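[1] give me a model of this one.
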Amino acid sequence: MGLVAVAAVATGVTSWAVMSYSAAPPDAKAPSSADQNLRDADTLLQAGIAQQQNHDIEGADRTYRRVLELDPQNKYAWYNLGVMAHQAGRTADARADYDKALKIDPVFTSALFNKALLVESSDPDQAGELLKRVIAGNPDAATAHLHLGRIRAQQNRDKDAADEFRRAIAADPSLRSQVPEEFR
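    Alright, predicted model coming up:
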């Protein structure tokens, strides 16, 4: 007796129910080994996140790599490996991991944003392009506007910087103190 997840949509909200095969519709098929690998990968991903939150970085690293053995296209595992590498100052590894996540999902805003932060000082033009992609996906991404404003200010593009800082504050007024004085 196995389990199968079933989605139901009621009033625009998706809810998930887990049913045993015996409760599943008669035409439901047993999950394939690939489906089982994806479920195992999802379970491991959650375990890796917990390890990472509990500062067990080595354990989280091993767990995310196991996720990727089961599901090489798991953008979250690649992204989280990138976050850990970024935090450890391993910029080349972080960049490679963010790039792998973005190859899987080119509009993965968390990976776009973190990669922009990673390259902001070394390649502000690339960082600006990445931040514009974040903003295209979420026009109210306040911190993306803030960072883009800083880049534009460094490039002496004061009008563009002022526009970005204005958008950042409009989206999140608490960021006002982080805007350079001359742009407030």
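[2] okay, CA-based contacts and neighbour counts for the rest of this
    Fine.
[3] the single longest helix found in the chain: which residues count as buried?
    If you go by DSSP state H, the chain has its longest helix at helix 33-53. When neighbours are counted by 16 or more other C-alpha atoms under 10 Å, the buried residues of helix 33-53 are found to be Asn37, Leu38, Ala41, Asp42, Leu44, Leu45, Gln46, Ala47, Gly48, Ile49, Gln51, Gln52.
[4] how much space between the closest residue to the second one other than its chain neighbours and Leu44?
    It refers to Leu38. In this structure, Leu38 finds its nearest non-sequential neighbour in Asp71, 6.3 Å apart by C-alpha to C-alpha, 6 or more residues apart in numbering. Distance, Asp71 to Leu44, by C-alpha to C-alpha, to the nearest Å: 11 Å.
[5] what lies in contact with the strand or helix carrying Met84?
    Using DSSP states H and E, Met84 sits in helix 75-87. Residues outside helix 75-87 that contact it (C-alpha atoms under 8 Å, 6 or more residues apart in numbering): 45, 57, 61, 64-65, 67-68, 91, 93-98, 100-102, 104-105, 111, 114, 118.
[6] swap the cut-off to 7 Å and go again
    45, 61, 64, 67-68, 91, 93-95, 97-98, 100-101, 104, 111 (C-alpha atoms under 7 Å, 6 or more residues apart in numbering).
[7] which residue is the nearest non-sequential neighbour of Ile151?
    Ile151 sits nearest to Pro124 (C-alpha to C-alpha, 6+ apart), 6.3 Å away.
[8] which residues of the protein fall in helices?
    Under DSSP H, the chain gives helices at 33-53, 57-70, 75-87, 91-104, 109-119, 124-137, 142-154, 158-171.
[9] just to check, Val4 is in contact with Ala17?
    No. Counting by C-alpha atoms under 7 Å, Ala17 is not a contact partner of Val4; they are 8.4 Å apart.
[10] another sequence for comparison is provided below:
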Amino acid sequence: MSEKLTIFISYRRGDEQDFVERIRDWFVQRYGADNVFMDFAHIPPYVKFKDFIRQRLDKSDVFIPIIGPRWLELLRAKADDDEEDFVLFEIETALQLGIMIAPIRIKGGVMPKKKDLPESIRELVDYNAPELVGGAAFLKDIQGLVEAVEIGWKQRKGGAGGSNNTINVQHYMDEATAKWKSGDLNSSIELATKAIQLDPTFAPAYSRRGNSFRELGELDRALADLHEAIRLDPKFAVAYNNRGLARKAKGDLDGALADYNEAIRLDPKYASAYFNRGLARQTKGDLDETLADYNEAIRLDLKFAIAYNNRGLARQTKGDLDGAMSDYNEAIRLDPKDANAYINRGNARQTKGDLDGALADYDEAIRLDPKFAIAYINRGILYHFNLSKYPAALRDYEQYLALGGTDTRVEGWIRELKKKLGK
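    All right, here's what the predicted structure looks like:
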């Protein structure tokens, strides 16, 4: 079973605080709220700030300073105003105590140069600081970060297999995560396997390999790995969530729902588990429960773009076009590169009679993903049945089939249009 680490997160208010809170939520999911300290809001009344910070750091296993795009600017502003800088104090104290330090860069933040820092914290620059970005990459990045923190902690402790083994496990897991992010799933599996060979008790390695197997469609092997991750760490909420994804892919909706329920029981603030449970319920046609789960996922993570998109679909199915449009708009605002959200908004606009708006959305979806077959059939239908632009409709239908589209109506529509156009 993985250790329940105590985490101290250091950040600057005004420097991507919402994004920092998403990071905190992932550590809370893994270790529990009592084991993750982040904000002065957690400091009890009538205690001295520095005394309390020092006490919390002394009890912490890992100190995580988060470097956002304004981090250095805000440090300088504190110095210029001769204002107490508690973030500076946190870093100084963590360095003095010698606890594990795991800095993170976010949203384009860069590690300052030593000459730009007070001498008391210049050692911070010596640490490698991976970057977390938003959008679709966030989930993979944060999972890799949590794994790296655990491996680093085992290395410091001299965990199973000894320090050399632990260093190699960290190397293999870092590489496996990088390959997973790039879509090279076979290489990710090979690297995770090497990590498992060095440390057969490390649950995140099985979870990493299981996810890669799932994405390759090798669902039995995925489930075997995720079962093992859960056996090794029965409180690993992320592994339950991932096993739910694999079970859903096999058509076992009840098994998937059971896993999502357990993930949520272990961590009631696990937004992704609510989202995935909502998706499973949507597949079963339970729209009211689906909406409840999407609502909760969004309440827990206001920047969860795909949750807005899917809630829009559920609302549209229930006939709430205005609510659906609102959700699609927010999904696109949060993730302007999500072609699916443009397709869904285009469909809603077409239903509402906004044909120009629908066409603009389909055009944008195709611009973002020129191989997105469903975008061509949707635009083709708009050209064909609403705008009477038959040559354009014919081109879109033919492109849809060329991309592997399987809607059986399309061949008939093509014959009809060719006859109409004298081809």
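[11] follow-up on the earlier one: would you list the helices of the first structure in CSV and tack on distance to Tyr21 of the first structure?
    Formatted as CSV, those follow (distance: least, C-alpha to C-alpha, whole Å):
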stretch, distance to Tyr21 of the first structure
helix 33-53, 14
helix 57-70, 23
helix 75-87, 29
helix 91-104, 32
helix 109-119, 36
helix 124-137, 39
helix 142-154, 46
helix 158-171, 47
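[12] so which of these comes closest to Ala23 of the first structure?
    Among those, helix 33-53 comes nearest to Ala23 of the first structure, with 18.8 Å by C-alpha to C-alpha.
[13] give me the helices and strands touching that closest one, please.
    Where contact means 3 or more C-alpha pairs under 7 Å, 6 or more residues apart in numbering; DSSP states H and E, helix 33-53 of the first structure is packed against helix 57-70.
[14] superpose on the second structure and give me the mean offset of the helix it packs on.
    Helix 57-70 of the first structure, aligned to the second structure and superposed, deviates on average by 1.6 Å (mean C-alpha distance after the TM-score superposition for the first structure).
[15] so what touches that helix?
    By C-alpha under 7 Å, 6+ apart, the list of residues contacting helix 57-70 of the first structure from outside reads Asn37, Leu38, Ala41, Leu44, Leu45, Gly48, Ile49, Gln51, Gln52, Asn74, Ala77, Leu81.
[16] need the contact list for the first one.
    Going by C-alpha under 7 Å, 6+ apart, Asn37 of the first structure touches Leu70.
[17] how near is it to Val67 of the first structure?
    Applying C-alpha to C-alpha to Asn37 of the first structure and Val67 of the first structure gives a distance of 9 Å.
[18] packing partners of the longest strand along the second structure?
    Determined from DSSP state E, the single longest strand within the second structure is strand 62-67. Counting contacts by 3+ C-alpha pairs under 7 Å, 6+ apart, strand 62-67 of the second structure packs against strand 7-10, strand 100-101, strand 104-106.
[19] name the residue closest to the centre of the second structure, please.
    Central residue of the second structure (C-alpha atoms, centre = their mean): Leu139, 2.1 Å from the mean position.
[20] which residues touch stretch 108-120 of the first structure?
    Residues outside stretch 108-120 of the first structure that contact it (C-alpha under 7 Å, 6+ apart): Tyr79, Arg95, Tyr98, Ala101, Leu102, Ala127, Leu130, Leu131, Val134.
[21] got those residues as a markdown table, with distance to Leu175 of the first structure and neighbour count columns?
    Output for these, formatted as a markdown table (distance: C-alpha to C-alpha, whole Å; neighbours: other C-alpha atoms under 10 Å):
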| residue | distance to Leu175 of the first structure | neighbour count |
| --- | --- | --- |
| Tyr79 | 26 | 27 |
| Arg95 | 27 | 22 |
| Tyr98 | 26 | 30 |
| Ala101 | 28 | 26 |
| Leu102 | 28 | 20 |
| Ala127 | 20 | 24 |
| Leu130 | 20 | 25 |
| Leu131 | 17 | 27 |
| Val134 | 18 | 23 |
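[22] so which of those is the closest to Ala162 of the first structure?
    Ranked by distance to Ala162 of the first structure (C-alpha to C-alpha), the contacts of stretch 108-120 of the first structure are led by Leu131 at 15.8 Å.
[23] mind checking what the closest one lines up with in the second structure?
    For Leu131 of the first structure, the aligned position in the second structure is Tyr328, judged by TM-score structural alignment.
[24] if I read this right, its match contacts Gly346, doesn't it?
    No. If you go by C-alpha under 7 Å, Tyr328 of the second structure and Gly346 don't touch, sitting 9.4 Å apart.
[25] could you check how far Leu131 of the first structure is from Ser121 of the first structure?
    From Leu131 of the first structure to Ser121 of the first structure the distance is 14 Å (C-alpha to C-alpha).
[26] equivalent analysis for Ala161 of the first structure, please.
    Applying C-alpha to C-alpha to Ala161 of the first structure and Ser121 of the first structure gives a distance of 16 Å.
[27] who has more neighbours out of these two?
    Set side by side, Ala161 of the first structure and Ser121 show more neighbours around Ala161, with 24 against 11, by other C-alpha atoms under 10 Å.
[28] which residue, other than its chain neighbours, is closest to the more buried one?
    Nearest to Ala161 of the first structure is Gly149, by C-alpha to C-alpha, 6+ apart, at 4.2 Å.
[29] let me see the contact set for the corresponding residue of the second structure for the one you found.
    Using TM-score structural alignment, the partner of Gly149 of the first structure in the second structure is Gly346. Contacts for Gly346 of the second structure (C-alpha under 7 Å, 6+ apart) come out as Gly357, Ala358, Leu359, Asp361, Tyr362.
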